[in-house]
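Trainee: my questions concern the predicted model and sequence given below.
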Amino acid sequence: MNAPSSPVRFDDARPRALAVAYDVAAEGTDVLLVRDVLGRFALVVDDRTKDIPALRSAAWSERLASELQRYSADRPLLLSSELFSADDLLGSDRAQPDPLRQPPTGHGSVRILDNTVVGQDWAHVSTPSVEPDGTRTHRTALYGFKGGVGRTTATAMLARYLADQGHVVLVVDLDLESPGAGPLLAAGTLPPRHGIVDQLVESAVGNADGLELVAPTGYRPSTGRGELWVAPARGRDTPDVAYSYVDKLNRVYADIPGMGFSDRLETAVRASEGAVACESESGRRPDVVLLDSRAGIHDIAAVTISRLCDLALLFGADNRQTWGGYGDLFAAWRSSGQARAIREKLRMVASMVPDSPQRPMDTYLESFREHSWECFSVLYDDDVPEPQSGRLVPGAFSPSLEDDSAPHHPIPILFEPGLIGLDADSAPGWQDRAFVQAAYRQFLTTATLLITADPQNYEGPR
């Protein structure tokens, strides 16, 4: 009696399905591999320019069903001639070529269309859109795979520093499940009546006009020219109407016909930017926007990093959780073919760096840099052979471990125990204390250079 075969698991299904897809493409026809929200695969074969014999089609279908088992679709193979909207499916801009392998000359193409319930924006990298007048505000995302790495405090410090340089700065609190930037920056001042969650909820029913989304923080920069505004996640309470934050939050991710969550989130950010220009006495739009992103592999973080920002500062500590989490995220970008697009946006931040006799700062940062370089290496170009000699040479973008301008090279923020559990309301002026300034000095100067260095994305204070 034959022993039962091992079941095909989720991780097994993709390479098995691709193997079949490449064999089909070897016969000269283009194919599209479609994975549904449960992870099951179907192969769409383009027979519009080449006739596919029925027996051949049946053989491919049987092979897919046998190879994939539970991860085979009910109809494993479809011909484009059988589909009502073949052009829309085969021409989908969400379908991507396999980044790890290309069919040889004479073979058909192989593309992959991956359907997911959440997280689709991790795999679709784009640049922020341009304003109707041709300008574009520079947006920087501050993100940590794990919480508790000092991301929000760094956001507040960077916002004030940029305002001191004469910039109109807007901080948008996108950590909707755990708002922090709004309360920290607006401590002692009156927050706006509405928050980002209000814009998301009201826009879903066409009711977003007239929302009060931003407020000045009350900070007066030393130059007298900069401004600092905040768009909090949560609006303020009023005596006559209860603010139902949890009820609103439970609805912000709802599907809206004709407008995906990523579009709605970008609309909320743009509405906040426009509100600054309307409410500011100077009439200036923000020229720098800081997006305090939600931690973890979450849709908000996906949209913020992949779509909304020009620069993403990735916070982390030198531990297994940091490198394991970023490793999974970077591997997903590589497998979706987005490595080259996304790496241009990224820069690592070593947060809460210790400096003690037991663990000196230089030793810690050296270890951090090595682990960061190993993690980022999946986003860098692999070594490629020279055409004549076959000798391996570095790819077009393959920075060394010591390259201090590379995405993996950490920007340090020193550990300061006085900032743990900070209550901004009871500690006014905490940002100006000498120990705080020392802890953030290198981060502030380096991050500012990164934000203001690209003339294509940044136009300076207006």
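Mentor: Yep, that arrived. Numbers count the residues shown, from 1 in each chain.

Trainee: drop to CA atoms for contacts and neighbour counts, all remaining ones
Mentor: Will do.

Trainee: so residue 172 touches residue 289, yeah?
Mentor: Yes. Assessed by C-alpha atoms under 8 Å, residue 172 is found in contact with residue 289 at 7.3 Å.

Trainee: let me see the ranges of the helices in the chain.
Mentor: 10-25, 54-68, 86-90, 151-164, 181-185, 196-204, 245-249, 261-279, 299-303, 320-335, 339-343, 361-376, 434-452 (DSSP state H).

Trainee: make a markdown table out of the ones you listed and add distance to residue 420 and mean neighbour count.
Mentor: Shown next, in a markdown table, are the helices of the chain (distance: least, C-alpha to C-alpha, whole Å; neighbours: other C-alpha atoms under 10 Å):
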| stretch | distance to residue 420 | mean neighbour count |
| --- | --- | --- |
| helix 10-25 | 40 | 18 |
| helix 54-68 | 51 | 16 |
| helix 86-90 | 52 | 15 |
| helix 151-164 | 10 | 22 |
| helix 181-185 | 13 | 25 |
| helix 196-204 | 26 | 22 |
| helix 245-249 | 26 | 14 |
| helix 261-279 | 29 | 19 |
| helix 299-303 | 24 | 23 |
| helix 320-335 | 20 | 17 |
| helix 339-343 | 31 | 19 |
| helix 361-376 | 19 | 18 |
| helix 434-452 | 12 | 16 |
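
Trainee: next one for the comparison:
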Amino acid sequence: MQERQRVTFDGCIPRMVASVLEVCPEADFSRMRVVRDMHGRLYLVVPDDWSDEALVAVRQRLRETLGPYSPGEDSGVGRCSDTLAGEALFWEPSLMYWVEDTGVQVVERRAMGQDWVHQPESEREAHCPRLVFHSLKGGVGRSTAMMLWGRELVRQGRTVLLVDLDLEAPGLGAHMLPVDSRPDYGVLDWLVEDLVGNAGPDLMREMVAESPLAESPGLWVAPAVGRRTMDHPDNVLAKLARAYLEGEDGNGFAARLRRMIAELEAQVRPEVVLIDSRAGLHETVAATLLHLQAEVFFFAVDVPATWEGYRYLFGHLSRLASVHEGPWGGGDWRQRFHMVQARSGMREADKRRFASNAYGVWVDTLYDELPPISESAEEDELSPATPPGKEEWAFTFDEQDPEGPHWPLAILRSDHFEAFNPMEQLAEVGEHAIREAFGEFFQGLEAVLSLQEDANR
């Protein structure tokens, strides 16, 4: 006897679609929503005009085919008006899943990480340029690059604020501020105090300090932790357990973070804000990558583990991009993404190999797929997955296009910046070594910053 195929998380949505169409071949998934609960079980919400017979038949079929991912024969399928949300369910954030030519919108119920399923804010808020530096793993020079560029901007006469959001591996405070110059509080303190309404203006003024690493004034740092936390290290894990929670007012982590950044900007009045993101794929990373209206720089080294990790990240983000329904030239959040090649070699071949590997990930995830060019007008029809007219505004680039976000800004490998302690070694490293390693990277950042400053005028 043939063993029944195991039902797993990855296969349950295709199984649901196949089962529904088997029972109701004319079913229109654009009029439905799939709700996935916190345990991964699937509920199908159908239009109110479905008959009782169709409901019973689909419930029974889904109970048979979804196995542990079925919520049960009596509750797996329901009409829209029978749900607690009603029509409002169709306005909730959703992710798009394509099962061959059938598009399925999935509403995710999560204990955490709800910011991953919210579309980035489309309305541009009034604020100075923000740039986020992110990597999948630590140790790629992300914080060093950010600190050195902040210092360079101050040399040019700008006021810069650096914010350390890598709360579980903080570094900017130790790298940029002497212990006796640390502010009393940090980002972690603000997030915890904000939960109980205790993050007032006084605390905000005591969570930034000016770094001595720049020769001119204007290099401000909001560290992850301040002196009070350093005096009470036994409280750090207890604070981390609460920092990412939703506020009593219902605002999630991203909304709270936006408010904190805005209040820091009002306090310091910087011309540029540089944000050190938490590394990896944690639920809270969505806030920095998607919801701060910032340019995002993804640091990577050219090894298989890097591309595997970015395939996971961008693969999820492609679900958000599938819901996007407008021309990208006006505001698609994917425009704000940029790759950075850390520890690059001197050869042009190294950069092209990196670009080729990055392109493979982007093509499979965040770049739009164009319909094939047909040989006759009769064959020239777009697939259901491609909205009419999308070929005119598709977000995609050629592999060798240096304007594409997959094409990297390179930081050269240098022994000077291995185990680099700027508080002690910056002077001995010297400006020439900084320019040699970071020159191209700085130029690329300047180009992005100029575009942001022009847009703000």
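Mentor: Happy to help now that I have it. A quick note: this is a predicted structure, and the numbers were derived from the prediction, not measured.

Trainee: if we can go back for a sec, kindly reformat the helices of structure 1 as TSV and extend each row with distance to residue 121 of structure 1.
Mentor: TSV is the format used below for the helices of structure 1 (distance: least, C-alpha to C-alpha, whole Å):
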stretch	distance to residue 121 of structure 1
helix 10-25	20
helix 54-68	27
helix 86-90	19
helix 151-164	22
helix 181-185	24
helix 196-204	18
helix 245-249	20
helix 261-279	8
helix 299-303	5
helix 320-335	10
helix 339-343	12
helix 361-376	20
helix 434-452	23
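
Trainee: for residue 232 of structure 1, which of the ones you listed is the nearest?
Mentor: helix 181-185 (4.4 Å; C-alpha to C-alpha).

Trainee: what's the closest one in contact with?
Mentor: Residues outside helix 181-185 of structure 1 that contact it (C-alpha atoms under 8 Å, 6 or more residues apart in numbering): 152-153, 155-156, 171-173, 217, 230-234, 292, 424.

Trainee: quick one: it aligns where in structure 2?
Mentor: Aligned by TM-score structural alignment, helix 181-185 of structure 1 falls on residues 172-176 of structure 2.

Trainee: that stretch against structure 1, how far on average?
Mentor: Stretch 172-176 of structure 2 differs from its equivalent in structure 1 by a mean of 2.0 Å after superposition (mean C-alpha distance after the TM-score superposition for structure 1).

Trainee: for stretch 185-197 of structure 1, buried residues please.
Mentor: Neighbour-count burial for stretch 185-197 of structure 1, counted by 16 or more other C-alpha atoms under 10 Å, picks out 185-187, 191-197.

Trainee: looking at the helices of structure 1, which is closest to residue 387 of structure 1?
Mentor: helix 339-343 (22.4 Å).

Trainee: which elements pack onto the closest one?
Mentor: Other helices and strands packing on helix 339-343 of structure 1, by 3 or more C-alpha pairs under 8 Å, 6 or more residues apart in numbering; DSSP states H and E, are helix 320-335.

Trainee: show me where the stretch 1-150 of structure 1 has strands.
Mentor: Using DSSP state E, counting those that start in this stretch, the strands of the stretch 1-150 of structure 1 run over 31-35, 41-45, 72-79, 96-97, 110-114, 138-144.

Trainee: distance of the spatially most central residue of structure 2 from residue 167 of structure 2?
Mentor: With distances taken as C-alpha atoms, centre = their mean, the residue of structure 2 nearest its centroid is residue 289 (3.1 Å). Distance of residue 289 of structure 2 to residue 167 of structure 2, computed by C-alpha to C-alpha, to the nearest Å: 15 Å.

Trainee: how about residue 248 of structure 2?
Mentor: 22 Å.

Trainee: those two: who's more crowded?
Mentor: residue 167 (20 against 11; other C-alpha atoms under 10 Å).

Trainee: which one in structure 1 is aligned with residue 418 of structure 2?
Mentor: Using TM-score structural alignment, the equivalent of residue 418 of structure 2 in structure 1 is residue 420.

Trainee: now residue 368 of structure 2
Mentor: Per TM-score structural alignment, residue 368 of structure 2 is aligned with residue 381.

Trainee: try residue 445 of structure 2
Mentor: In structure 1, residue 445 of structure 2 lands on residue 447 (TM-score structural alignment).

Trainee: contacting residues for that match?
Mentor: residue 158.

Trainee: tell me the spacing between it and residue 413 of structure 1.
Mentor: According to C-alpha to C-alpha, residue 447 of structure 1 and residue 413 of structure 1 sit 11 Å apart.

Trainee: cool, and residue 323 of structure 1?
Mentor: The gap separating residue 323 of structure 1 from residue 413 of structure 1 is 18 Å, by C-alpha to C-alpha.
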